[in-house]
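In: A structural model of the following input is requested.
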Amino acid sequence: MGQYNAAIIGLGIMGRRMIANFAKHPSFKIASVWDPSKKSMEKTKADFPDIHFSETPEALINEVQPDLLYIACPPEFHKQYALKAIDAEIPLYIEKPLGVDIQESESLVEILEIKNHINAVNFVQASSEAIEKVQLLLENNELGDITGVDIILQYHQWPRVWQVEADWLRFKASGGYIREVLSHFIFVIERLFGAAKVNFAQPTYPDDPKLCETHLQAKLECGAISINIFGSVGGNGPDRQEITIWGEDKSVRISDFYLLEISEGDKWSSLVKHKVDPRSETLQRQLDNIIKLLEGHPQPLADARTALSVQKIIERLLIA
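Out: Model prediction:
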């Protein structure tokens, strides 16, 4: 295993988080970064003064020539930077969602597949220990017949306090928690139970037509398994992000993406013991799998075709 040069386009919350995680991983180093926002570039320079900053995305791709390009800008810009990397034959690591325009994403996936271009989309649950354990429980039929799945997302405010600098997240055009968070859970149910179909969706929007959704009630099906979704914004209390898989013998619940619990009766018991911060731990596992992807080894990462399936469901759920 060698050391790979990673470059980043997009220096918002996820871009800066991934700078730290790439730097922590022994097989990666940051070759260069770029963002169209002067403010984001300056904030990144303050946090990471020793890394290289490119003047343009073209310079980052064509002059730096990294081994991997991580795209972390808002999703409507993913395709334009991905195409530049494809032309330069640079493997792609794209932040989810893949995009917001279905036709654009279909075109991108077609190009990636025709050219057999190395790519992954950052659904971190692909590398989650919690999902690995749930897959084993399902394969061994330890939960019994699955009677249903519930997904609950509840936020005191959206964007959340730590996200407010990413102002685009509050707008309908490309933001909202359905795209930003629910997409992770749609990836999970399709990974565990196969292709999902939307039976019913009722999103609620504010009076301002530019703003993103506040509430969602929806029902999906994965084969014979019903998936119930409830989302809301507002009210004082802790945020909730959880998926519960109800089985006739045992049930499991994943909270905040990483915390796995199991129940055989009237209480939940933890199944995963994290030694460090679970977010960082899972991102390091994700980068381990990116190495496997680059070196041609089997790995569980989501590719663009998988992400397109998720995107189609998400965009359907957003139709009032």
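
In: From now on I want contacts and neighbour counts done on CA atoms only, so please keep to that.
Out: Will do.

In: What are the boundaries of the helices in the protein?
Out: Secondary structure of the chain by DSSP state H: the helices cover 13-24, 38-47, 57-58, 78-87, 102-114, 129-139, 177, 183-193, 278-294, 304-317.

In: Now render these as a markdown table, adding mean neighbour count.
Out: What follows is the helices of the chain, written out as a markdown table (neighbours: other C-alpha atoms under 10 Å):
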| stretch | mean neighbour count |
| --- | --- |
| helix 13-24 | 18 |
| helix 38-47 | 15 |
| helix 57-58 | 18 |
| helix 78-87 | 18 |
| helix 102-114 | 16 |
| helix 129-139 | 17 |
| helix 177 | 23 |
| helix 183-193 | 20 |
| helix 278-294 | 19 |
| helix 304-317 | 20 |
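
In: how about these, which one is nearest Q163?
Out: Among the helices of the chain, helix 13-24 comes nearest to Q163, with 7.3 Å by C-alpha to C-alpha.

In: who touches the closest one?
Out: 6, 8-9, 28-30, 44, 72-73, 163, 166, 280, 283-284, 287 (C-alpha atoms under 8 Å, 6 or more residues apart in numbering).

In: Proceed likewise with the subsequent sequence, for comparison:
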Amino acid sequence: MTSTPIRLGIVGLGAMGQGLFTAALPHPDFVVSRAADLDPAMIARLAAEHLGIVFSTEPKDVIGADGVDAVYIATPPGTHAALVVPALQAGQAVFCEKPLSVSAADAEAMLSAAKASGRAAAVNFSLSDRQSTRYVEAAIADGRVGEVLAVEIRLAFPVWPREFQAAATWVGERAQGGFVREVFSHFAYLTDRLVGPLELVHGVLDHRGPGSETAAYGLMRAGDIPVQLTGVVGAQPTTYEWVLRGSRQSYRLSNWRDLFVAEGNGWQPVDLTGEPGSETTRLSLFARAIRGEQTPDLADFASAYRVQQVVEAFHSA
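Out: All right, here's what the predicted structure looks like:
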């Protein structure tokens, strides 16, 4: 028996919002009923292309609106609380872009609203449902890794913001942007999930101008396990790398989904099978959460808040 599709509203149609909008259109669990963005030209274009969807330049036409069961929030992080809290209070489930917020007070208000509403509330960390994440999680659980000894995170960007985010000027500003919030947060989530909550021991952000950080380096710990971050803007090649060092096996995740294992000398690729994880699969998990199922591969607000705390600690260090 097929469940009734969930009526989805979207607020924010930038790079991330349009990506999820595209994934949601054919998704069997959802029907996109409303969408909003501040750009009137974009709204006019999309309205002409998708006649069955109500488009608006006003978020209020989605948040709390009739005909919307769940909302996806893809706006700058400083605006999340002002959208998430009233959506939850109106009885809508919420799927929010990361980072959860840049303000502890805002994040706490979002956590409280989610608890009070009883609705599904999740955050779109792209590593939450990756096959590589589940594989390493199993390797830790069944003892293949042995003792977890350390984690290393290495990031490099020829330019920041990256080309696909260039139109979102806030991504390159200090108040809400920077690669520590936008990219490191994904790997902080992964470390929190697989190793444990992070605490910043020493962190530094370097700036060469008025914009967001151009370098970051820090030492954290997950319990007694050291976690290191190095990141730089202006360097080649683009690098996304997360390494888990174990007494029996070590794992390296490169470019979001390429997984390697070392047992002895040298890295060998891990042959992963099945769905690698995507906006489509995370939408499926969100639908399951809305329908009351357990979804451990979907990040909740509590884990996103722990990530926010360590991310913002870099900015206040």
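
In: And the TM-score between these chains?
Out: Remark: TM-score between the superposed chains equals 0.93 [TM-score structural alignment, normalised by the length of structure 2]; 314 aligned residues with a C-alpha RMSD of 2.0 Å.

In: picking that back up, could you export the helices of structure 1 to a markdown table, including columns for distance to I243 of structure 1?
Out: Shown next, in a markdown table, are those (distance: least, C-alpha to C-alpha, whole Å):
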| stretch | distance to I243 of structure 1 |
| --- | --- |
| helix 13-24 | 23 |
| helix 38-47 | 34 |
| helix 57-58 | 38 |
| helix 78-87 | 28 |
| helix 102-114 | 26 |
| helix 129-139 | 11 |
| helix 177 | 15 |
| helix 183-193 | 7 |
| helix 278-294 | 17 |
| helix 304-317 | 16 |
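
In: Figure out which of those is closest to M1 of structure 1.
Out: Comparison of those against M1 of structure 1 by C-alpha to C-alpha identifies helix 278-294 as nearest, at 8.2 Å.

In: What segments of the stretch 151-300 of structure 1 are strands?
Out: 197-204, 215-222, 225-233, 240-247, 251-255, 259-263, 269-270 (DSSP state E, counting those that start in this stretch).

In: Next up, the contacts around F185 of structure 1.
Out: I151, I243.

In: Which position in structure 2 pairs with it?
Out: In structure 2, the residue matched to F185 of structure 1 (TM-score structural alignment) is F187.

In: Same check on N116 of structure 1?
Out: Correspondence of N116 of structure 1 to structure 2, assessed by TM-score structural alignment: G118.

In: From V85 of structure 2, how far off is that match?
Out: 12 Å (C-alpha to C-alpha, to the nearest Å).

In: go on, Q268 of structure 2?
Out: 46 Å.

In: So which residue is dead centre in structure 1?
Out: Ranked by distance to the mean C-alpha position of structure 1 (C-alpha atoms, centre = their mean), the top residue is F123 at 3.6 Å.

In: give the contact list for that one.
Out: E95, K96, H184, F187, L301, A302.

In: which residue numbers in structure 1 go with stretch 5-16 of structure 2?
Out: Residues 3-14 of structure 1 are matched to stretch 5-16 of structure 2 when aligned by TM-score structural alignment.

In: So for the matching stretch, what gets flagged as buried?
Out: Buried residues in stretch 3-14 of structure 1, counted by 16 or more other C-alpha atoms under 10 Å: Y4, N5, A6, A7, I8, I9, G10, L11, G12, I13, M14.

In: Show me which of these is closest to V252 of structure 1.
Out: Relative to V252 of structure 1, the closest of the buried residues of stretch 3-14 of structure 1 is M14; by C-alpha to C-alpha it sits at 28.6 Å.

In: what's the distance between the closest one and P74 of structure 1?
Out: Distance check for M14 of structure 1 against P74 of structure 1: by C-alpha to C-alpha, it reads 10 Å.

In: can you check E89 of structure 1 too?
Out: 22 Å.

In: who has more neighbours, the two?
Out: Neighbours around E89 of structure 1 and P74, counted as other C-alpha atoms under 10 Å, are more numerous at P74. The numbers are 20 against 17.

In: Identify the residue of structure 2 aligned to that one.
Out: Matched to structure 2 by TM-score structural alignment, P74 of structure 1 sits across from P76.
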